[in-house]
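Undergrad: Sequence unavailable; structure follows:
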């Protein structure tokens, strides 16, 4: 199914079209085999510092192709990374961007947004507060909304990460994906359907998909912890829930201590500068929450790098 507006679950063909559309805009980021059969997919090296640039480009370019890109430009609410991606993509494409972020957003990300020339409004305690403000503003101005995760083109664009993993590794059995609102896991699940298993990894303090799967529907969770600025959606998106349910995705929970330790290890052993969200999927392996089977080929998405470098040592 292909839609320019509203939520729908993408299929592999939609992700493949997204890959064609954003070629030349999004980077084809490297994978690193850190031990036999274990790869890290370095979305830390993506434009704007996270995988989010893929969905932002796909959403704006899709609207432009359909003649639905308004003169008012684009608007987004974000914990930081999506806003950075939208600001970067809009600047690259010559489109005005307005970004709403919650007060919890890290100063590093706010500074990055300003550097990219976006108009910034910082409001509310958590992402959902900023989102409500952005929806009202979009209704007033007519700007195109770019949802941080629960939108068809956003998820399809994010899924191009999964296509690259399969191409670059020659195929894997399992891909570990951090989940907040779920745009990345929705897209990757579509991209690798029938070719690899996808496992969700979430902070114990933000179990959006985990609790939704247990309840049989998206539910609201409390948001706190070290990864709240990136994975701080209070409810998993419908796109992600439907995709995860259809694919039989399971969710693993990791503690803040696990995430902190994984982030430290990524820097100490590989000199990979990851934010806490970026260290969440690796934390499943390092903590033992996920154990590789003998001979299992596993890829882990390190999804973001927008962090204070002074805190890495």
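TA: Noted; the coordinates are in hand. Since the model is a prediction, treat every value here as computed from it, not as a measurement.
Undergrad: Only C-alpha atoms from now on, for both contacts and neighbour counts.
TA: Fine.
Undergrad: what comes up buried for stretch 142-153?
TA: When burial is assessed from 16 or more other C-alpha atoms under 10 Å, stretch 142-153 yields the following buried residues: 143-153.
Undergrad: Contacts for it next, please.
TA: Here stretch 142-153 makes contact (C-alpha atoms under 8 Å, 6 or more residues apart in numbering) with 2-10, 18, 55-56, 58-59, 62, 69-78, 82, 86, 135, 138, 154-155, 181-184, 237-240.
Undergrad: want to compare, so here's the second one:
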């Protein structure tokens, strides 16, 4: 299996230049995010942390997935390996949207398999991009099996929602942009489903000396379970964020990235995800999906974790949230906004 490298991410950055939207960044009001207790001998003690939001939900198709899909199809176009049968993918929604969009850009057909639990808003958008949509089973794994059968029968190019080096490398281009725009960045916080975004971001982050905080819902913890077991394992999927973070198993690429120095595995409860999503709406008028709010929930969850700089070398045991240190410069990736905003409550005016 090809191991993802920083060189893959640099190649992807060049390949998709001008084909995706540059990420928009917004700084959180100072003092909004609490900091951890710091060593009094640290010369940055007493400073508040600096937190940025990477508004990647403004990307084509409403999520970071457009980067990987564009990289995947453009690489095959460059190699002359795009078949007449087009491309096929199994996806909880966002990867399918990105694949359909990129396929339309490349002038090829897209057949997308989704579980029947996929949000209607995502199904409608897929059809709007011209994709053929097939709904199969109740979980991502069911849709994946049907997709693999279709690819074998038709010769369609099989893409993947997260477990492919071209997909992960495309996602990693996001960190390249963030690094160029936020000098001195210490930490990037990213939600994890199957691990494509995490693997790409963490690989690029390590090349720049930036730590990565990998955040998962308590009951969608494929990466944390892989860290604990030392290998990818199947987990149960039961979270409000399962529509985008509901992979049953993390990729081997993601596990390898998570085992590197400077990575923290964090779990958050569903109610904290809901609270973070509502806060983004209340204070920023940003309506993101629960998967995107999962990353922010790590910083806003109750204070049950160690200081931000005390990172274990091999983080098999997850923290319950992440508290930045004083003076720490943090970027939280808001990765997608393909959501129905009708459950967001209007704040009470005082």
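TA: Right, received. Where do you want to start? All figures in this text were calculated on a predicted structure; none of them were measured in a lab.
Undergrad: Of the buried residues of stretch 142-153 of the first structure, which belong to strands?
TA: Under the assignment DSSP state E, those contribute 144-145 to strands.
Undergrad: Let's have the buried residues of stretch 142-153 of the first structure in a markdown table, adding distance to residue 276 of the first structure.
TA: Formatted as a markdown table, those follow (distance: C-alpha to C-alpha, whole Å):
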| residue | distance to residue 276 of the first structure |
| --- | --- |
| 143 | 31 |
| 144 | 30 |
| 145 | 27 |
| 146 | 24 |
| 147 | 22 |
| 148 | 18 |
| 149 | 18 |
| 150 | 22 |
| 151 | 24 |
| 152 | 26 |
| 153 | 25 |
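Undergrad: Which single one of the buried residues of stretch 142-153 of the first structure is nearest to residue 106 of the first structure?
TA: Residue 106 of the first structure lies nearest to residue 148 out of these, by C-alpha to C-alpha, at 16.7 Å.
Undergrad: The closest one pairs with which position in the second structure?
TA: Aligned counterpart of residue 148 of the first structure in the second structure: residue 161 (TM-score structural alignment).
Undergrad: where along the stretch 51-200 of the second structure do the strands fall?
TA: 87-90, 110-114, 132-135, 157-158, 187-191 (DSSP state E, counting those that start in this stretch).
Undergrad: Give the equivalent position in the second structure for residue 120 of the first structure.
TA: Per TM-score structural alignment, residue 120 of the first structure is aligned with residue 133.
Undergrad: Might you report the residue contacts of the most centrally placed residue in the first structure?
TA: Nearest to the mean C-alpha position of the first structure, by C-alpha atoms, centre = their mean, lies residue 184 at 4.6 Å. Counting by C-alpha under 8 Å, 6+ apart, residue 184 of the first structure touches 149, 155, 158-159, 177-178.
Undergrad: Residue in the second structure paired with it?
TA: When the second structure is aligned by TM-score structural alignment, residue 184 of the first structure is paired with residue 197.
Undergrad: Could you tell me how far that match is located from residue 176 of the second structure?
TA: Distance, residue 197 of the second structure to residue 176 of the second structure, using C-alpha to C-alpha, to the nearest Å: 13 Å.
Undergrad: Which positions within stretch 101-118 of the first structure qualify as buried?
TA: Within stretch 101-118 of the first structure, the residues that count as buried by 16+ other C-alpha under 10 Å are 101-106, 109-110, 112-113, 116, 118.
Undergrad: swap in stretch 70-85 of the second structure?
TA: Judged by neighbour count using 16+ other C-alpha under 10 Å, the buried positions of stretch 70-85 of the second structure are 70-75, 82.
Undergrad: Contacts for that stretch, please.
TA: 12, 15-16, 19, 98-99, 102-103, 106, 108-109, 154-157, 159, 166-167, 169-170.
Undergrad: let's go with 7 Å and repeat that
TA: When contacts are defined by C-alpha atoms under 7 Å, 6 or more residues apart in numbering, stretch 70-85 of the second structure is touched by residues 12, 15-16, 102, 109, 154-157, 166-167, 170.
Undergrad: What residue in the first structure is paired with residue 108 of the second structure?
TA: Alignment note: residue 108 of the second structure maps to residue 95 in the first structure; criterion TM-score structural alignment.
Undergrad: With that, I have no additional questions.
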